[in-house]
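> heads up, no residue letters with this:
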C-alpha cells in the first residue's frame, strides 16, 4: 500500500524536548518517520529540523494533520512548513545571453534528475527561445535596452511579477540573468530566488571574471549559489565548489571549466531547495544532506 508522504521543516529557539514533541506529534497522528535531521546552532541559539515521513493512518486527513502541526508550531514559537513530498515545486528560470546553466537545468529536468515543473523561462534577450521551445516550455522575452531608466526596469519587473503570480512560482532561478533586481522584487522573493555567482564571493566582481582570474594567476576557480537579496551578491550562501587550474590554461579554457562548476553548483542548490533541505539562519543557511 502506498501512503502519502510529507516533508516537515521547522526552526525555532533551541529548547529542551523539541525532537520528542515533534516525533510524538507524528506518532499520535499515525505517521512513520522515513528520514530525520536536526541541528542546534550555538551562535544563533536556533534549532532546525527536517523530517520526511509517511502518513499511515487512514483516519487522519491532510487538513487534520496540517491543523495539528500549526498548533504545535504555535506552542513551540516555531516557523514551520509541511510540504507534500509528491508535489513538484514550480520553478521559473531567468537567463540572459549565457546559457550553460539553463541548458544544464533543462537537461536535468527532462531526465527526471530534478523533480520540478518549469512553466516559464524569462529572458531580456532572444538567444534561447528555440532551446525553450525544444523542451516545450513557454519563453517570455522581456527586453531592457542598454541604459534603461528606473521606470523601464520597474515596468519590466511588473511583468515578471505577473508571471510569478500567474504560474504560482515557488522558486526563481537566476541562471546567469545579467540584470540587477530592484530592492522591492528582492524583498518579495526573499528565500525563494537563487543566483549563481562565478567565484567564491566576493572575489572578481563585475565584467569578465575569468579574465580577471587569469590576470591574477589563480590556482582555484569556483562558483557560489546563494539566495538573492537587495545587497548585490551578498545573500545567504547555499553551495560552493572549486576546480584546480594552473598557469597553462588560457582565458577560454578557464571560462569553460568555470562554467562547468557553475552549472553543477547551481543544480545542487536548486535540487536542495525543491527537496526542502535549505533553512535560513539569519545571513547563513542550514542545508540538510
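Now that the structure is in, tell me what you want to look at. Note that the structure is predicted; figures quoted are calculated from it, not measured. Numbering: from 1, shown residues only.
> For the rest of this, base every contact and every neighbour count on C-alpha atoms.
Will do.
> How about residue 242: what's its closest non-neighbour residue?
In this structure, residue 242 finds its nearest non-sequential neighbour in residue 222, 4.0 Å apart by C-alpha to C-alpha, 6 or more residues apart in numbering.
> next one: the helix or strand hosting the one you found to chain centre, how far?
Element membership for residue 222, per DSSP states H and E: strand 220-227. With C-alpha atoms, centre = their mean, to the nearest Å as the basis, strand 220-227 stands 14 Å off its chain's centre.
> List the contacts of it.
If you take C-alpha atoms under 8 Å, 6 or more residues apart in numbering as the criterion, strand 220-227 is touched by 190-201, 213, 233-245, 258, 261-262, 265-266, 269.
> Going along the chain, name the strands of the chain.
Using DSSP state E, the strands of the chain run over residues 5-13, 31-41, 46-55, 79-84, 90-95, 117-123, 139-141, 171-174, 193-197, 220-227, 237-244, 278-281, 284-287.
> can you redo those strands as a markdown table with distance to residue 160 and mean neighbour count?
Below are those laid out as a markdown table (distance: least, C-alpha to C-alpha, whole Å; neighbours: other C-alpha atoms under 10 Å):
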| stretch | distance to residue 160 | mean neighbour count |
| --- | --- | --- |
| strand 5-13 | 29 | 20 |
| strand 31-41 | 36 | 15 |
| strand 46-55 | 31 | 21 |
| strand 79-84 | 25 | 17 |
| strand 90-95 | 10 | 23 |
| strand 117-123 | 8 | 21 |
| strand 139-141 | 9 | 18 |
| strand 171-174 | 10 | 24 |
| strand 193-197 | 13 | 25 |
| strand 220-227 | 18 | 24 |
| strand 237-244 | 24 | 19 |
| strand 278-281 | 25 | 18 |
| strand 284-287 | 26 | 18 |
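> want to compare, so here's the second one:
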C-alpha cells in the first residue's frame, strides 16, 4: 500500500464573524484541496474570538502551497486572521532538557523510537551528567551545562547558541532549573514543561510534600507552556489520580510519576500535530 499523501494543517485565530468557515472552505476548494478534518471553537456566541484547525490535502500530489496562499491571503486580511500553514510531512525538531530524574525522558524516547511521536530529536541538554548514558543508548548527542546562581546567564547564552538552527521547540522533561527571561522569550510559546502538581495548586519545587501535608485525596500533573511567571503558563493538559490516608510522600511520588509521563506525552503529541492554539494565558486544544 502506498504511503498516505501529506496533508496541510491550517491554524486560524481571529475575531468571530459570519462567513469565516465558508470563506476558508472555498479557498481550499478553489486551490484543488479536499478537507479531511475541520474543528472550530468560539469563545462567545457573538463577538468572541474564533479558532479553527483545518486539515486538507491536495487532490493532485504535485500541487504546492503557493496557489492556496495567494488565494487565502486576502481572506485572512479581511477577517483579521492570525494564521499559519504547516505540512504533515515536515516533522518538528524537539530538544529535550533533563536533570536527574529519567522517567519522563525515557518515556518520550520510547514513544519517539516506536513512531508514536513523529519528531526529530537533535540533542538532549542537562544540568547534571546523570542521564548521559540514556542519551547514548538512543544514539543522541548529550550536552552538559552545569548551572549555578553565578553562571546561569552565560550558560543559557551558550545553550541558545547550541540550539540555534537545530530545535523548533523544547520539552522540559523534569528539568529542575528555572529558565531566565531571555531564554523564555526566545522560545515563546515553544517550551513545554511538566509540573508534578495539578496547577495552580502547589507550584514550585516540592508539590508532593506539600500535598501530603495538606492531606489531599487526589494528586495531579500539569503540562503547560513556559512563561516568565513560574508555573503560570498556558495549560495544555492535566490529569489526576486518587490517593488516601495510607499513602506516604514516596507513594505520592510513585503515583505522580505515572501521571507525569502520560500528561507530558499527550501535550507533546498535540503540539507536534499542531492541535494547540494559545489564547492569552489559556489554550484551545483540538484533540
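Done, it's in. Keep in mind that this is a model prediction, so the values were computed, not measured.
> In the second structure, what stretch matches the strand holding residue 222 of the first structure?
Aligned by TM-score structural alignment, strand 220-227 of the first structure falls on residues 218-225 of the second structure.
> Average separation of the matching stretch from the aligned part of the first structure, please.
Mean deviation of stretch 218-225 of the second structure relative to the first structure after superposition (mean C-alpha distance after the TM-score superposition for the first structure): 0.5 Å.
> Residue 40 of the second structure matches what in the first structure?
Match for residue 40 of the second structure (TM-score structural alignment): residue 38.
> contacting residues for that match?
47, 48, 49, 50, 288.
> give me that answer again for 7 Å
Residue 38 of the first structure makes contact with 48, 49, 50, according to C-alpha atoms under 7 Å, 6 or more residues apart in numbering.
> got it, and residue 209 of the second structure?
Contacts of residue 209 of the second structure by C-alpha under 7 Å, 6+ apart are residue 249.
> Repeat the analysis, applying 6 Å as the threshold.
By C-alpha atoms under 6 Å, 6 or more residues apart in numbering, the contact set of residue 209 of the second structure is empty.
> Okay, the residue nearest to residue 35 of the second structure when sequence neighbours are not counted and residue 26 of the second structure: tell me how far apart.
Nearest non-adjacent residue to residue 35 of the second structure, counting by C-alpha to C-alpha, 6+ apart: residue 56, 4.2 Å away. Going from residue 56 of the second structure to residue 26 of the second structure by C-alpha to C-alpha, to the nearest Å gives 12 Å.
> pull the longest helix from the second structure.
With DSSP state H setting the assignment, residue counts place helix 249-272 as the longest helix in the second structure.
> so that helix versus strand 235-242, what angle?
150 degrees (axes from the mean of the first three to the mean of the last three C-alpha atoms, to 10 degrees).
> quick one: helix 249-272 of the second structure aligns where in the first structure?
Counting by TM-score structural alignment, helix 249-272 of the second structure falls onto residues 251-274 of the first structure.
> Now tell me what touches the matching stretch from outside.
So stretch 251-274 of the first structure is in contact with 101, 196, 210, 211, 223, 225, going by C-alpha under 6 Å, 6+ apart.
> which one of these is nearest residue 84 of the first structure?
residue 225 (25.3 Å; C-alpha to C-alpha).
> what's the burial count for the aligned partner of residue 186 of the first structure in the second structure?
Using TM-score structural alignment as the criterion, residue 186 of the first structure maps onto residue 184 of the second structure. Applying other C-alpha atoms under 10 Å, we find 17 residues neighbouring residue 184 of the second structure.
> same deal with the one 3 residues further on?
Using other C-alpha under 10 Å as the criterion, residue 187 of the second structure is surrounded by 16 other residues.
> residue contacts, it?
Applying C-alpha under 6 Å, 6+ apart, no residues qualify as near residue 187 of the second structure.
> what do you get for the one 10 residues further on?
For residue 197 of the second structure, the set of contacting residues under the criterion of C-alpha under 6 Å, 6+ apart consists of 220, 221.
> What does it correspond to in the first structure?
Match for residue 197 of the second structure (TM-score structural alignment): residue 199.
> how far away is that match from residue 273 of the first structure?
In terms of C-alpha to C-alpha, residue 199 of the first structure sits 21 Å off from residue 273 of the first structure.
> Quick one: map residue 55 of the first structure onto the second structure.
Counting by TM-score structural alignment, residue 55 of the first structure corresponds to residue 58 in the second structure.
> residues touching that match, list them.
Applying C-alpha under 6 Å, 6+ apart, the residues near residue 58 of the second structure are 32, 33.
> Adding distance to residue 151 of the first structure as columns, could you present the strands of the first structure in CSV?
Shown next, in CSV, are the strands of the first structure (distance: least, C-alpha to C-alpha, whole Å):
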stretch, distance to residue 151 of the first structure
strand 5-13, 39
strand 31-41, 43
strand 46-55, 41
strand 79-84, 36
strand 90-95, 20
strand 117-123, 18
strand 139-141, 18
strand 171-174, 22
strand 193-197, 23
strand 220-227, 25
strand 237-244, 31
strand 278-281, 32
strand 284-287, 33
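> quick one: which of those is nearest residue 131 of the first structure?
strand 139-141 (9.2 Å).
> residues in the second structure matched by the closest one, start to end?
Using TM-score structural alignment, strand 139-141 of the first structure pairs with 142-144 in the second structure.
> average offset between that stretch and the first structure?
Mean for stretch 142-144 of the second structure is 0.6 Å (mean C-alpha distance after the TM-score superposition for the first structure).
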